[in-house]
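only geometry, no sequence info:
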């Protein structure tokens, strides 16, 4: 049953990730069509096509690997520069280097170094592929849109991921709720065991717990402690921990009637969580009772606040991603325990989702955890896609802003409008970025398979 639950968790995450990618691309697709851009393809995933159907000018499809997606817009870049000698005769070497593609500028590819010929071929291939989408007109093309429309289209995808993350966190926090210790007593210890002991049963030498000695029972509901009304178990615990050795009147409701019992907390070493969340060992008052846990729906704004707080944290660490991946690689090679805060690949996220689904906890708890994992993935997608490098959405935003800045500068000095920014010149940079992403992804996948994060122990 545990194996089946693990598989179900992985499948649910894969499906959720595919939906997230699909919504990301819809965030690009809808404004693109709204602004009149011709969209040839809308695809979820990469690799072989599993299913596709054409509706109007757009082919919609699903591919085998749900690790990304894309839409194909007409004229992502301006037409190839006519002043460059792209249409002259091509040597056999250049034709071979471009794998049978249309001609490129022969000078740099024939006389330059191998790297120059390689990147020159990539630039020319990108231009030729882009030219095929132009249909001889700027109408319906992305590059011809006003700057603000291009930015709206490119930010539409990440924005959808942020909205989805907020919705998922809202469902987890307000729809399901957070596990909260209530004022209802779940169990009463018979004796007081030393802190950190592996002993599980009481002996004659162990002192009777104050809660048991006072007559507290499971099912009692705490009403007041030391004359102070309490609405949460945490409030009652705070009074008890601050009052070792002092008799405390405790009002409980039992079988519909209220009773007052006398409890004298013992001074004992116990783990205490501070305001900053850190857990330390301290000498505090102890009575030996635990609370019943219930799911308490949080205010509607709690989920979105948690999502936005996590978004800020991810923004703070995204620039450290190469360093964190390097540290993960070092841990992998040296066999050291992996940092629980290290980045995850899709494989690691799937494994974590499987572990959550296989835990022996209430179903609602597992569902809430899966929702927050998927919400966190969408936050990561949102932030990562805003990195201002091609081929990420943030890179296209930077190109649009630079294009707008050039036009404003020309207008300010009453110069002729400049040519649109030719982003195909940045194909070599794009290649390096894609290669870096692939390498980092490969390292994280290996780490998630060999040295995985086990947040659940």
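The structure has been received and is ready for your questions. This one's a predicted model, so the numbers in the text were calculated from it and none came from an experiment. Numbering: from 1, shown residues only.

could you use CA atoms for every contact and neighbour count after this?
Fine.

hmm, who's touching the helix or strand hosting residue 60?
Using DSSP states H and E, residue 60 sits in strand 58-73. For strand 58-73, the external contacting residues (C-alpha atoms under 8 Å, 6 or more residues apart in numbering) are 14, 17-18, 21-22, 25, 28-29, 32, 37-54, 133, 141-142, 346.

residues making contact with stretch 255-263?
210-211, 213-216, 247-253, 287.

repeat that for stretch 342-362.
Here stretch 342-362 has contacts from 2-3, 5-10, 13-14, 67, 321, 324-325, 328, 366-367, 369-370, 373, 441, 444-445, 448-449, 452-456, using C-alpha under 8 Å, 6+ apart.

at 7 Å instead, please
With contacts defined as C-alpha atoms under 7 Å, 6 or more residues apart in numbering, stretch 342-362 is touched by 2, 5-10, 13, 324, 328, 366, 369-370, 441, 444-445, 448, 452.

ok, second structure coming up, stack it against the first:
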């Protein structure tokens, strides 16, 4: 049964990834069509085509490998000049091939409907549409989790009252342990703590902090019991607890645990959480080469990986499977799965903003540079320069793609051999 649940979790993540990619490409497609650019294809995935249908001038389809997608716009770059092959060698051949492919996309297309002829701001809108669609999807998913399902929180409601209090860190009471102060005072499960010694408490953490600092002191605890406020006199027992660093401390306890409930957050909590997630992912992306090197080193040393480090789609799928197979209420598993998909979309948003071709951020940089050149020429009274021939950057694109493939390969290998586990 656990294996079936694990497989279901992986499938859900793969479908979620495909939906995320489809939305990303829609973010490019809609403004491109709005601005009149001819779009020949809209494809989700790579490799062999599983399904496609042509509507108007655009072919819409799904391919076998759901690890990316694309739309093919006419005239991503200006037509190549009739100057023959410049130079030779591997990279020169790549540039020439890119120019040929680009020229083919221009055949029979009205010049007013090509991408490179658009104003700079329209090109930027088209290229940023994909990443921002992922950001919007992530915010929607976070709203479902935070404001729809809620955040699992220990509330001021008493979940259970112990019969006794262990005087050490032992989990079970012994015959020598005293009666729990809460039980002695008549506190019951279901009581909602309103205030302690006149201080109102908003959550269980606040109540616990007051109790821990009041060992041996009589406290007036007001609880709400079935709509009626009841005042109880409770004296916390002093017990020894060992902290994670081995330090022993004396704290007060009364022998209660708080009830766990899903507390719904306001709608604006989702954009705030998304912004915090963007910053965290951006820090990882900036340090990606170092993080991947550390991950590769862990394959050799066998050390535990950083749980906050980068993952491949294999690692994300394994975590999704673990979540689906976990021994937890279904609502908890749904919340974690949606949060995982939201984080995946945040990663797609940030990664695609990296200012290097072939990523969307690279195309934005090309458009901005084109606009700066035109403005500068106008400012100094020179003729307007022609559009930038970005096919010259194909060698840079090739290097970036190789780097992405290598880093992805390392992460996949690490996720197979030394995976990060939630449990």
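Yep, it's here. These figures come from a predicted structure and were not determined experimentally.

can you pull the TM-score for these?
Overall, the chain-to-chain superposition scores 0.95 on the TM-score scale (TM-score structural alignment, normalised by the length of structure 2); 422 aligned residues with a C-alpha RMSD of 2.0 Å.

on that earlier part again, which of the contacts of strand 58-73 of structure 1 fall in helices?
If you go by DSSP state H, these have 14, 17-18, 21-22, 25, 28-29, 32, 346 in helices.

which members of these are the farthest-apart pair?
Within those, 32 and 346 form the most distant pair, 28.5 Å apart (C-alpha to C-alpha).

which of these two has more residues huddled nearby?
residue 32 (25 against 18; other C-alpha atoms under 10 Å).

ok, now which ones touch the more buried one?
By C-alpha under 7 Å, 6+ apart, residue 32 of structure 1 lies in contact with residue 153.

what lines up against it once you look at structure 2?
Residue correspondence to structure 2 (TM-score structural alignment): residue 32 of structure 1 is matched to residue 32.

and the gap between the spatially most central residue of structure 2 and residue 137 of structure 2?
Of all residues in structure 2, the one closest to the mean position by C-alpha atoms, centre = their mean is residue 343, 1.2 Å from it. Separation of residue 343 of structure 2 from residue 137 of structure 2 (C-alpha to C-alpha, to the nearest Å): 10 Å.

again with residue 126 of structure 2
Taking C-alpha to C-alpha, one finds residue 126 of structure 2 at 17 Å from residue 137 of structure 2.

more neighbours: the two, which one.
Using other C-alpha under 10 Å, the more surrounded residue of residue 126 of structure 2 and residue 137 is residue 126, with 23 against 20.

any idea how far residue 325 of structure 1 is from the aligned partner of the residue nearest to the centre of structure 2 in structure 1?
With the correspondence set by TM-score structural alignment, residue 343 of structure 2 lines up against residue 376 in structure 1. In this view, residue 376 of structure 1 and residue 325 of structure 1 are 18 Å apart by C-alpha to C-alpha.

if any of the contacts of strand 58-73 of structure 1 are buried, put those into a PyMOL selection.
Applied in PyMOL, the following selects the buried portion of the contacts of strand 58-73 of structure 1 according to 16 or more other C-alpha atoms under 10 Å:
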select buried, resi 14+17+18+21+22+25+28+29+32+37+38+39+40+41+42+43+44+45+133+141+142+346
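
looks like residue 150 of structure 2 contacts residue 260 (just checking).
No. Counting by C-alpha atoms under 7 Å, residue 150 of structure 2 does not reach residue 260; the two are 11.5 Å apart.

more neighbours, these two?
The neighbour count for residue 150 of structure 2 versus residue 260, taken as other C-alpha under 10 Å, is higher for residue 150 (19 against 16).

thinking again about what came up before, any idea how far the residue nearest to the centre of structure 2 lies from residue 16 of structure 2?
Per C-alpha to C-alpha, residue 343 of structure 2 is found 12 Å from residue 16 of structure 2.

go on, residue 134 of structure 2?
Computed as C-alpha to C-alpha, the residue 134 of structure 2 to residue 16 of structure 2 distance reads 12 Å.

quick check: closest non-adjacent residue to residue 266 of structure 2.
Nearest non-adjacent residue to residue 266 of structure 2, counting by C-alpha to C-alpha, 6 or more residues apart in numbering: residue 147, 5.9 Å away.

and that neighbour, what does it touch?
Taking C-alpha under 7 Å, 6+ apart, we find residue 147 of structure 2 in contact with 264-267.

so it, which state does it fall into?
With DSSP: H, G, I helix; E, B strand; the rest coil as the basis, residue 147 of structure 2 sits in helix.

now the aligned residue in structure 1 for it: how far from residue 296 of structure 1?
Aligned counterpart of residue 147 of structure 2 in structure 1: residue 174 (TM-score structural alignment). Separation of residue 174 of structure 1 from residue 296 of structure 1 (C-alpha to C-alpha): 8 Å.

quick one: the strands in structure 1?
Applying DSSP state E to structure 1 gives strands spanning 39-55, 58-73, 178-188, 221-225, 228-229, 248-254, 257-263, 266-273, 279-286, 289-296.

which one of those strands is the most hemmed in?
Among those, ranked by average contacts under mean count of other C-alpha atoms under 10 Å, first place goes to strand 221-225 (a mean of 22).

what's the angle from that one to strand 248-254?
Between strand 221-225 of structure 1 and strand 248-254, the angle comes out at 150 degrees (axes from the mean of the first three to the mean of the last three C-alpha atoms, to 10 degrees).

what does residue 355 of structure 1 align to in structure 2?
Counting by TM-score structural alignment, the partner of residue 355 of structure 1 is residue 322.

what's the local residue count around that match?
22.

now residue 305 of structure 1
Neighbour count for residue 305 of structure 1, taken as other C-alpha under 10 Å: 14.

quick one: the residue mapped onto residue 145 of structure 1 from structure 2 from residue 38 of structure 2, how far?
When structure 2 is aligned by TM-score structural alignment, the residue opposite residue 145 of structure 1 is residue 118. From residue 118 of structure 2 over to residue 38 of structure 2 the distance is 12 Å, taken as C-alpha to C-alpha.
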